[in-house]
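Asks: Here you go, sequence then predicted model.
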Amino acid sequence: MDQQLRVFVTVADRQNFSRAAAELHMTQPAVSQYIQSLEKTIGTKLLERSNKYVRLNKAGEIVYHHAREILGLHTRMQNLVDDLMNTPSGRLTIGSSYTYGEYVLPHVVARMREHYPAITPTITIHNSTVIAEQVANRQLDVGIVEGEYVDDKMCIEAFADDRMYMIVSPQHRLAQKEQVTLADLEAEAWIVREEGSGTREAAEKMFRQLQISPSRRMEFGSTQVIKESVEAGLGISLLSYWTFRKERKLGTLRTLKYPGTPVTRSFSLLTKTNEFPTKALDIFMDLIRHYLPEGTHA
């Protein structure tokens, strides 16, 4: 049954029998046979097929959702048993929000790989909302999210504080001011992240707390694009110091001084409640707790 589910999930992900067969190192007729056998066991067709595509039907969507969870549980069970007999090894699925995932996590993973080369990490970067959903659905072993997160079904552990600053181009008119005013901030175009992002959540919280009502906003889905846009003089933004510390050293971005800033938020580790952690997960989480990025103070 596990092999049937594995083949089914691969076909659904690749939307093609030939590509699934190549990935699974199987023949295409063998893949088709596994799918037919699974459909016979379930009692209904699971895929809509044509010469151009392979898609899940309604029943297929239900089976796909649960198949991913079953396969994840099987892998986790095997890893736990292996842990009892061997040194830390195996696959570790890590999810992270953009800020930590793009600017800090690679250094943590590099350190883990240096000392524990038998652990194979797979990394997913997305906004905090999506990462939390994937941990809840057991698509990820552990997630790293920004800001305030509450869920009774999750173990939530704050492990680091992040300081966020208002940033501008050195050529911006506000860059020359010792301290900006509320009127200055409200008159500027603010560049913010998309809904669901922890950085967007922090910006909205700051607007409320400092009673800032921006007259213009632009929403971008990438921190890198926001930095480039601020450097180009398109507007101002609120970003984690971890994301722009290189630009600050180079002098291509500056921070603004305003009462109530920098804004502080937390990064948290998310895992499923009542899960047995593997040695690989324990090692990763311990590294995360003790890792302090260089130059975290502005």
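Replies: Now that the structure is in, tell me what you want to look at.
Asks: use CA for all of it now, contacts and neighbours both
Replies: Fine.
Asks: in the stretch 51-200 of the chain, which spans are helices?
Replies: With DSSP state H, counting those that start in this stretch as the criterion, the stretch 51-200 of the chain has helices at 58-85, 98-103, 105-115, 128-136, 182-187, 198-210.
Asks: Could you verify my assumption that Phe267 touches Ala160?
Replies: Yes. Between Phe267 and Ala160 there is a contact under C-alpha atoms under 8 Å: 5.4 Å.
Asks: Neighbour count for the two, which is higher?
Replies: A direct count of neighbours by other C-alpha atoms under 10 Å for Phe267 and Ala160 places Phe267 higher, at 23 against 16.
Asks: So the more buried one: helix, strand or coil?
Replies: Following DSSP: H, G, I helix; E, B strand; the rest coil, we place Phe267 in the strand state.
Asks: What is the neighbour count of the residue nearest to it when sequence neighbours are not counted?
Replies: Nearest non-adjacent residue to Phe267, counting by C-alpha to C-alpha, 6 or more residues apart in numbering: Glu146, 4.8 Å away. The number of residues packed around Glu146, counting by other C-alpha under 10 Å, is 28.
Asks: In this structure Glu146 contacts Thr199, no?
Replies: Yes. Here Glu146 reaches Thr199: they are 7.4 Å apart, a contact under C-alpha under 8 Å.
Asks: next up, a second structure to put side by side with the first:
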Amino acid sequence: MDWASLSAFVAVADHGGFSAAAGQLHLTQPAISKRIALLEASLQARLFDRLGRQVVLTEAGRLLLPRARQMLAEAEAARRALQDLGQDIGGRLSVATSHHIGLHRLPAPLRRFTALHPRAALDIRFMDSEQAYAQVLHGEVELAVTTLGPTEAPLHATMVWDDPLHFAVAPDHPLARLPKATLADIAAHPAVLPDPGTFTHRIVADVFARRGLSLQLRMTTNYMETIKMMVSVGLAWSALPQTMVDAQVQVLPVAGVQLSRRLGYVVHGGRTLSRAAQAFIGLLQVEASSS
């Protein structure tokens, strides 16, 4: 059964004849007759009786007519939905991200996305970057915007922002009084860092480990705003992102040492991304080209 034959059947039933149906569908009468014949053959049932010049529905035709109207209406609704899909982006987009990235990197692309695609429903989940990786891997979210760490197939990571990290202390911290701090000087004082299993902790710890130095940890927490607070009141030093450096803390430059994180998005290579996800990634890429 095809839609063209079904449309011809409804047109003949509605207009009471093949000629009138042909005019309504802008076809020839033989074309309408052929479509009806094909439909009757596929259903193995006669749909019309030809009584002279009059065409009337058979019992099978009367049974089919309301169902044919419903099928054609549903087909039209599907066509319009697909048209809408081509013109606008809707549906649900699930994104996992860290609190830090959500506060300092995502406001602009999120604002732009919601303005461009008001029908899309954003499901934003805040968590550690390592958890965000796991959620993408297990299909619980479509996209993660995180600190990037080691990435293996089937996951794919794309860098959007370079995120420099600076050793920072309170202005009245003992380290702030040194004319020039070294890694050994910094290691002699307690630190506050994200948890040892996090990508950021590993970046900082590896720098000290390569010099044969160990870290003294006062405490760990994955909330960068809490870390900055502890630094600003003089309880510890830390490595803070450039976006968090202000007058409350003092940066300690260390010759020959540059710390940096890679921030970006992670997707599952085996998943077909929704148009909403593709649009959001496009906005992230605009951010990458402008930063």
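Replies: Arrived safely, thanks for sending. Not measured: the values here are computed from a predicted model.
Asks: how about the helices of the stretch 51-200 of the first structure in CSV, adding distance to Phe8 of the first structure and mean neighbour count?
Replies: As requested, these are arranged in CSV below (distance: least, C-alpha to C-alpha, whole Å; neighbours: other C-alpha atoms under 10 Å):
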stretch, distance to Phe8 of the first structure, mean neighbour count
helix 58-85, 8, 16
helix 98-103, 30, 20
helix 105-115, 31, 15
helix 128-136, 20, 20
helix 182-187, 53, 14
helix 198-210, 34, 18
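Asks: Which among those is found nearest to Glu247 of the first structure?
Replies: Glu247 of the first structure lies closest, by C-alpha to C-alpha, to one member of the helices of the stretch 51-200 of the first structure: helix 98-103, at 12.8 Å.
Asks: what's the burial count for Arg69 of the second structure?
Replies: Per other C-alpha under 10 Å, the neighbour tally for Arg69 of the second structure reads 15.
Asks: Tell me if it really is in a strand.
Replies: No. Judged by three-state DSSP, Arg69 of the second structure forms no part of a strand; its state is helix.
Asks: Are we agreed that Ile212 of the first structure is in a strand?
Replies: No. Ile212 of the first structure is assigned coil when assessed by three-state DSSP, not a strand.
Asks: which residues does the residue nearest to it when sequence neighbours are not counted contact?
Replies: Spatial nearest neighbour of Ile212 of the first structure, excluding adjacent residues (C-alpha to C-alpha, 6+ apart): Glu186 at 6.2 Å. Contacts for Glu186 of the first structure were tallied using C-alpha atoms under 8 Å, 6 or more residues apart in numbering; they are Ile212, Ser213, Pro214, Ser215.
Asks: Could you check how far the nearest residue to the second one once chain neighbours are set aside is from Gln36 of the first structure?
Replies: If I follow you right, that is Ser213 of the first structure. Take Ser213 of the first structure and drop its neighbours on the chain: the residue closest to it by C-alpha to C-alpha, 6+ apart is Glu186, 5.7 Å away. Glu186 of the first structure sits at a distance of 62 Å from Gln36 of the first structure (criterion: C-alpha to C-alpha, to the nearest Å).
Asks: Please apply the same query to Arg200 of the first structure.
Replies: 46 Å.
Asks: before we move on, what about Val192 of the first structure?
Replies: 49 Å.
Asks: neighbour count winner among the two?
Replies: Of the pair Val192 of the first structure and Gln36, Val192 is the one with more neighbours under other C-alpha under 10 Å, namely 25 against 17.
Asks: still on that earlier bit, weed out the non-buried ones from the contacts of Glu186 of the first structure.
Replies: Taking 16 or more other C-alpha atoms under 10 Å as the criterion, what is buried in the contacts of Glu186 of the first structure is Pro214.
Asks: In CSV, list the contacts of Glu186 of the first structure along with distance to Thr273 of the first structure.
Replies: Below are those laid out as CSV (distance: C-alpha to C-alpha, whole Å):
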residue, distance to Thr273 of the first structure
Ile212, 39
Ser213, 40
Pro214, 40
Ser215, 43
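Asks: Looking at the second structure, which of the contacts of Glu186 of the first structure hold up?
Replies: Among those, the contacts conserved in the second structure (both residues aligned by TM-score structural alignment, their matches' C-alpha atoms under 8 Å) are Ile212, Ser213, Pro214, Ser215.
Asks: Which members of those residues define the maximum pairwise distance?
Replies: Using C-alpha to C-alpha, the two most remote members of these are Ile212 and Ser215, lying 9.4 Å apart.
Asks: how about the strands of the second structure, start to end?
Replies: Chain-ordered strands for the second structure, with DSSP state E as the definition, fall at 48-51, 54-57, 92-97, 121-126, 143-147, 155-169, 191-193, 217-220, 238-241, 250-251, 259-268.
Asks: The last one corresponds to what range in the first structure?
Replies: Which is strand 259-268 of the second structure. Here strand 259-268 of the second structure aligns to the first structure at residues 263-272, judged by TM-score structural alignment.
Asks: with the second structure superposed, average distance for the matching stretch?
Replies: On superposition with the second structure, the mean distance recorded for stretch 263-272 of the first structure (mean C-alpha distance after the TM-score superposition for the first structure) is 1.6 Å.
Asks: Not counting that stretch itself, show me its contacts.
Replies: By C-alpha under 8 Å, 6+ apart, the residues outside stretch 263-272 of the first structure that reach it are 132, 135-136, 138, 141-148, 153-165, 202, 206, 285.
Asks: rerun that using 7 Å as the cut-off
Replies: Contacts to stretch 263-272 of the first structure, defined as C-alpha atoms under 7 Å, 6 or more residues apart in numbering, come from residues 135-136, 141-147, 153-165.
Asks: Okay, buried residues for it please.
Replies: Val263, Arg265, Ser266, Phe267, Ser268, Leu269, Leu270, Thr271, Lys272.
Asks: for stretch 232-246 of the first structure, how far is the first residue from the last?
Replies: Distance between the two ends of stretch 232-246 of the first structure: 17 Å, counting by C-alpha to C-alpha.
Asks: Contacts for that stretch, please.
Replies: Identification of contacts with stretch 232-246 of the first structure by C-alpha under 7 Å, 6+ apart yields 99, 103, 162-169, 172, 188-192, 199, 203, 230, 296, 298.
Asks: Buried subset of those, written for ChimeraX?
Replies: In ChimeraX, this line selects whichever of the contacts of stretch 232-246 of the first structure come out buried by 16+ other C-alpha under 10 Å:
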select :99,162,163,164,165,166,167,168,169,172,188,189,190,191,192,199,203,230
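Asks: any idea which of the kept ones among the contacts of Glu186 of the first structure is the one closest to Ser32 of the first structure?
Replies: Nearest to Ser32 of the first structure among these, with distances taken as C-alpha to C-alpha, is Pro214, at 57.0 Å.
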